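Colleague: sequence unknown, structure follows:
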């Protein structure tokens, strides 16, 4: 449980800010596509070394980077939209990964790959997750400015700077890194949950990007802690429990959020009068 809590905190610190930018750039479904794209690499690692976490993580990183780079190059060099190119690559990757795991392993192995098991995390895997979170925060600090500008006005960024394309590719790489970090904890199907749901929660509590990032990180940590406690007290698996708690927080934010919440819109505060 201590390792699982440390992993959740690291995943929250690295993944929640990425989720905010995915939401601002209208790429939320891209994150889900990339989560499936890492499956064949992880499956090849499983095929060669069994349930060796390091081999599966390295394989997932390789496959995710390959899909991200190919999709980015295709969308930038052709008229095909990025979501369409990603959909093509991720569907092929998902089919290939499920085929590899099904041929080599059992249904239990397939469930482990798809849904993860955060309580089985060892020190080596926890160290990899922590390193990925550190890399994410450092790279985000470097590309923060072009990311914010491109999220608000991409055309303006193209006219004043050439940093848009490198920042975009670096951002896709960070998406892959954090999805691979969440692979062991939540599996390929739920790895994107700690990125997108906290970002959606933060949208209802702050209008400022930095405020949204802070709110997303805090809500992700709360979801992880409460989900682990819920899993410990009940028979609910830890990964789905974490995502379910985040979903409950999201619904509460939709209803009671200070920025665009349903209750706030029904009962707005009194405006200042001259």
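Modeller: Right, received. Where do you want to start? These numbers come from a predicted model, not from an experiment.
Colleague: switch to C-alpha atoms for all contacts and neighbour counts from now on
Modeller: Fine.
Colleague: Show me the helices in the stretch 101-250 of the chain, by range?
Modeller: Using DSSP state H, counting those that start in this stretch, the helices of the stretch 101-250 of the chain run over 107-115, 123-152, 154-160, 164-190, 193-203, 209-233, 238-256.
Colleague: List the buried residues in the first one.
Modeller: The neighbour-count check on helix 107-115 (16 or more other C-alpha atoms under 10 Å) flags 109-110, 112-115 as buried.
Colleague: Adding distance to residue 72 as columns, could you present the helices of the stretch 101-250 of the chain in TSV?
Modeller: Shown next, in TSV, are those (distance: least, C-alpha to C-alpha, whole Å):
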stretch	distance to residue 72
helix 107-115	25
helix 123-152	16
helix 154-160	16
helix 164-190	7
helix 193-203	20
helix 209-233	25
helix 238-256	29
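Colleague: Use this one as the comparison:
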């Protein structure tokens, strides 16, 4: 098999592969930088919780309009935002921490979504909503993913300094007149928007994978936030391309293939990255012993 047949032929011959490639690129440049902010704020698991919170809204959209991505995406957006608002409300009116409230509400949402899909759909429909099908992305879904990615980049560029201050020292941001609560809610809305965009292609269970795994891996390669965002976007893009090629040649589901490639790159970064990896720590220990 030549390099052309291995790497380029699937994208040259099939329009659905080209659309999937563009969707992966848009998700990479939008979702992965958001993942770096979640990691910096120690909110990695909250991203997973919010991804699961998409399910009941997507299930209601499916129940009303079938496998219509615009309807399911709109329902998923409303459901995830509702879960985020309810978790924030529970945190304000009780002594419970936000992560505990989020875990409670997302588990309720996840169970409710599975129940709705089980009652009003088939096992195939359930698998489609949970794991997605990036090879079936249509033009409307592709435009939505591209629009969310573009808006994310513009907002991150415009709000870079206050977002960085909120991640590193929210007390300082509040002391200089920053609207931390509004910024936090806007940040959560942006995370949800990117998860909904990822849901269009990868399903509710896989969408968070392309957001978080590249972001976690990037910390082993870059120190500054902007560097981590760039590296995470690159890792997400490589994961998308390699996952699509693996799906095409090996006849495996594309969503899990993409996330597994991202997981493999994370393990590679954990072992060999230049910053705080196993190799870097071993080298630093050897240097300390010989000094």
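Modeller: Thanks, I have the structure now. Since the structure is predicted, the reported quantities are computational estimates derived from the model, not experimental observations.
Colleague: Now residue 267 of structure 2: closest residue in space, sequence neighbours ignored.
Modeller: Closest residue in space to residue 267 of structure 2, ignoring its immediate chain neighbours: residue 217 at 7.8 Å, by C-alpha to C-alpha, 6 or more residues apart in numbering.
Colleague: and residue 165 of structure 1, what pairs with it in structure 2?
Modeller: Under the alignment (TM-score structural alignment), residue 165 of structure 1 pairs with residue 181 of structure 2.
Colleague: typed the wrong thing, it's residue 240 of structure 1
Modeller: That one, residue 240 of structure 1, aligns with residue 256 by TM-score structural alignment.
Colleague: re the thing from before, counterpart of the residue nearest to residue 267 of structure 2 in structure 1?
Modeller: Structural alignment (TM-score structural alignment) places residue 217 of structure 2 against residue 201 in structure 1.
Colleague: buried sites along stretch 139-157 of structure 2?
Modeller: Of the residues in stretch 139-157 of structure 2, 141-142, 144-146, 148-149, 152-153, 156 count as buried by neighbour count, 16+ other C-alpha under 10 Å.
Colleague: ok so, going back, can you say which of the helices of the stretch 101-250 of structure 1 is packed in most?
Modeller: Looking across the helices of the stretch 101-250 of structure 1 with neighbours counted as mean count of other C-alpha atoms under 10 Å, the highest average goes to helix 193-203: a mean of 29.
Colleague: That one vs structure 2, average offset?
Modeller: Mean deviation of helix 193-203 of structure 1 from its aligned counterpart in structure 2 after superposition (mean C-alpha distance after the TM-score superposition for structure 1): 0.6 Å.
Colleague: Show me what that helix is packed against.
Modeller: Judged by 3 or more C-alpha pairs under 8 Å, 6 or more residues apart in numbering; DSSP states H and E, helix 193-203 of structure 1 is in contact with helix 2-24, helix 209-233, helix 238-256.
Colleague: got the angle between the second one and helix 238-256?
Modeller: Orientation check (axes from the mean of the first three to the mean of the last three C-alpha atoms, to 10 degrees): helix 209-233 of structure 1 against helix 238-256 gives 130 degrees.
Colleague: if we can go back for a sec, let me have the buried residues of stretch 139-157 of structure 2 in TSV, extended by distance to residue 25 of structure 2.
Modeller: As requested, the buried residues of stretch 139-157 of structure 2 are arranged in TSV below (distance: C-alpha to C-alpha, whole Å):
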residue	distance to residue 25 of structure 2
141	14
142	11
144	13
145	10
146	9
148	12
149	9
152	14
153	13
156	17
